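*Asks:* One predicted model, sequence on top.
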Amino acid sequence: MPGLNLRRPLGMGTAASVTVVVLAAGPAWAGYGDGGATNGGTHTSGDAGEDGTVSATAGGIVYDHSKNGSGNNAGAPAPVGNWSPPACWYAPKYTPKQFKKYKEKIWEVDSTSPQWDFEERRRYVNGGPYKNFNLAKSGKGYWWDSYSASNYPPGWDKCSKPPFWVDKGDPPPADTPEAVTPEILAQLAYAEIRLPDTRLELNPEGGTKVNLPTWAWLDNAAFRPVSVTASVPALNIQATTTAEPVSLRIEPGTDDAQTYPASGECRIEDGRIGQPYTKGHAKTDPPCGVKYLRSSGDGTYPLKATITWKIHWTGTGTGGGGLPDGHFGTTQDITVGEIQAINR
């Protein structure tokens, strides 16, 4: 069969972009190939070798982070509701030659029971149902196996089906709902997204006064859509998950405060959240901001700013769809002083 490129340097990825490559449903199964290129800023899932490279099996997922969020305080979105990315999934993992080497190494060390070895050989070597690791079908398909999320979340061991063969152009068996699809890749890319720090620009900065409206806004350059692409090169499929900022929620850190607008929810207008203060607007309420009604005394108030990000995906052979919105926020300490009266 055509050779698979199985070795990629470690450290190719950057934490700055999220592109997800996923399998396509329906007719897209016929498009499986023997590999595929990805954009720059990628990393491959796999096992690290002693020479500092990753040995990727046939179905290793490649993530392109070149358009992801960045910065020392960037972080993952907190999904709205009770949702989490897949804990496990099935995807191509071995060519026939790789699978033979993998299994025979296990049998050689005598770490399993004779009965287990007998059943394994019967299944994969002696025709029950596969013969000689399907070496005769090299280049015509892959051995599929389970993968699990690296942090082993609940359900990571749910994909317990033994390795199975899938011919190129054929869908995986109907009894494997966890088989990788564009949607599953998009969800895995969601977990790779990193969002920029939500620290507000304020006027006055460095502290404010009681009953003085404080204008708040976000740096436009920092709050642009971010995305990650995940792909399975062996299947020539991919999916991209994109997060776009839609609103900012301000929580003053005390009940003795008033937000602008009253809901505390600052929407995006004209491509920006909030508006910088400009001279001549001292008597104008800010479109996004806060007014403290009581001094913070010797302490500070924890002003929390949380961005809501709308998250959606597209993938090979499909228009994609929506994923749960994500929240990401930052808290900054605000000193509020009394306005000093001046006796003349």
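*Replies:* Here it is on my side, so go on. Numbering: from 1, shown residues only.
*Asks:* When you work out contacts or count neighbours from here on, use the C-alpha atoms and nothing else.
*Replies:* OK.
*Asks:* looking at this, Arg224 is in a helix?
*Replies:* No. Per DSSP: H, G, I helix; E, B strand; the rest coil, Arg224 lies outside any helix segment and is coil.
*Asks:* Could you report the separation of it from Pro324?
*Replies:* 18 Å (Cα to Cα, to the nearest Å).
*Asks:* Please identify which of the two sits among more neighbours.
*Replies:* It is Pro324, of Arg224 and Pro324, that has more neighbours when counted by other Cα atoms under 10 Å, with 19 against 15.
*Asks:* and the gap between the more buried one and Ala243?
*Replies:* Taken as Cα to Cα, the span from Pro324 to Ala243 is 10 Å.
*Asks:* second one coming, line it up with the first:
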Amino acid sequence: MPALKRGLTAATMVVATGTLLPVLLIPGLARADDTLDGDTQNPPPTGPKGDVDGDTISAGAGAVVFERSKNGSGESAGPIASTTSTWKPPACYYAPKYSPAQLQEHLESIWAVDSTGYEWDAKQRDHYVEGNPYTDFNKDKAGKGYWWSSYVSEGRGGEPGALDCDADTFWVDTGAPPPADIPEAITPEMLAQLAYAEILVPSTKVTLAPEGTTKVNLPTWAWLDAAEFKPVSVTASVPVLGVEATTVAEPVSLKIEPGTADATTYPASGVCTINGDNSIGEAYAAGKSDETPPCGVKYLRSSGDDSYKLRATITWKIHWTGTGVNEPVDLPDGEFGAEQDVVVQEIQAVNR
């Protein structure tokens, strides 16, 4: 029988690195205001929230909602990228989408215009109405479960993986796990991966001394202040199931790439570790000109009429906790970097 496909937009998520945890379905529900039947997800900036009002499922604008109050912010903030190149987000997943009344409204609106053809419509009626295997959209189970269907991750609709979730919309009783043959069914671990994709971290533009313009063979100090550099987190949840996961990103190191091979980095690896106060490197102060910076760079050749593109990349350690998972579980590290111009001039000698 043709699969009932409906590619809705959801947040990007990341492929699990281990065995997926079983979905934990909890009968208790929180409150929400938006109906879970739209064609796109635009999660609110705060949450989570979700409820069932009569025969209407509500959970933000989609199955998964996000709480971002502890996320990075500001114009310079950006998303982190996994340091594991083979670790990619799946393009689709399954989660609750319809109550019995909502599925009836959705399908009957399609059948009414005969947009899919009589034969397909007849098979769908047989499947969801006539008892093979469902009867009357399971309206006798209203409030006792949900119709689950596929969601396509945000920005992934054109990828081949978006078609992997091609199973017919299926029913799951409250408190029961989804069918074992549906590996893409939402889990706390998948929620953690969804939250990973929502994390924003601050700019990696480092403070330099000298600032902007430096001299050949003069050590240039680099640092990031603790006040601008702290852990961030996002919580993803499916309120109608009572499951959630919080993903935390913590800065661990700064990598300096001078933008030219004619340079020496401090330390030699170019990787500056984080200090106990969450700062990186050490601020330059008067009287330190003869010292070697704990984090920085020394250019060996002038940049001429141009500038070098110094790239500063922060590595973030990622872990999560959530429903049924109290001890932090690691996810692949993330990176976020940016370039800044550094002009390097020759030291001018004056002969008298």
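*Replies:* The structure has been received and is ready for your questions. The model shown is predicted, which means the values in this text are computed figures rather than measured ones.
*Asks:* Could you name every residue contacting both of Pro324 and Ala243 of structure 1?
*Replies:* Common neighbours of Pro324 of structure 1 and Ala243, using Cα atoms under 8 Å, 6 or more residues apart in numbering, are Lys310, Ile311.
*Asks:* need the strands for the stretch 151-300 of structure 1, in chain order.
*Replies:* With DSSP state E, counting those that start in this stretch as the criterion, the stretch 151-300 of structure 1 has strands at 164-167, 201-203, 208-209, 214-217, 226-232, 237-251, 257-260, 265-269, 272-273, 289-292.
*Asks:* and Ile61 of structure 1, which of those is closest to it?
*Replies:* strand 226-232 (5.0 Å; Cα to Cα).
*Asks:* Taking strand 237-251 as reference, get the angle to the closest one.
*Replies:* Counting by axes from the mean of the first three to the mean of the last three Cα atoms, to 10 degrees, strand 226-232 of structure 1 points 150 degrees away from the direction of strand 237-251.
*Asks:* can you tell me what part of structure 2 strand 226-232 of structure 1 aligns to?
*Replies:* Under the alignment (TM-score structural alignment), strand 226-232 of structure 1 falls on residues 232-238 in structure 2.
*Asks:* winner for burial among the strands of the stretch 151-300 of structure 1?
*Replies:* Mean neighbours per residue, mean count of other Cα atoms under 10 Å, is largest over the strands of the stretch 151-300 of structure 1 for strand 226-232, with a mean of 32.
*Asks:* Run through the neighbouring helices and strands of that one.
*Replies:* For strand 226-232 of structure 1, the elements it packs on are strand 62-64, helix 182-190, strand 237-251, judged by 3 or more Cα pairs under 8 Å, 6 or more residues apart in numbering; DSSP states H and E.
*Asks:* coming back round to it: got CSV for the strands of the stretch 151-300 of structure 1, with distance to Asn68 of structure 1 too?
*Replies:* What follows is the strands of the stretch 151-300 of structure 1, written out as CSV (distance: least, Cα to Cα, whole Å):
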stretch, distance to Asn68 of structure 1
strand 164-167, 33
strand 201-203, 22
strand 208-209, 34
strand 214-217, 22
strand 226-232, 5
strand 237-251, 9
strand 257-260, 31
strand 265-269, 21
strand 272-273, 19
strand 289-292, 28
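*Asks:* Much appreciated, bye for now.
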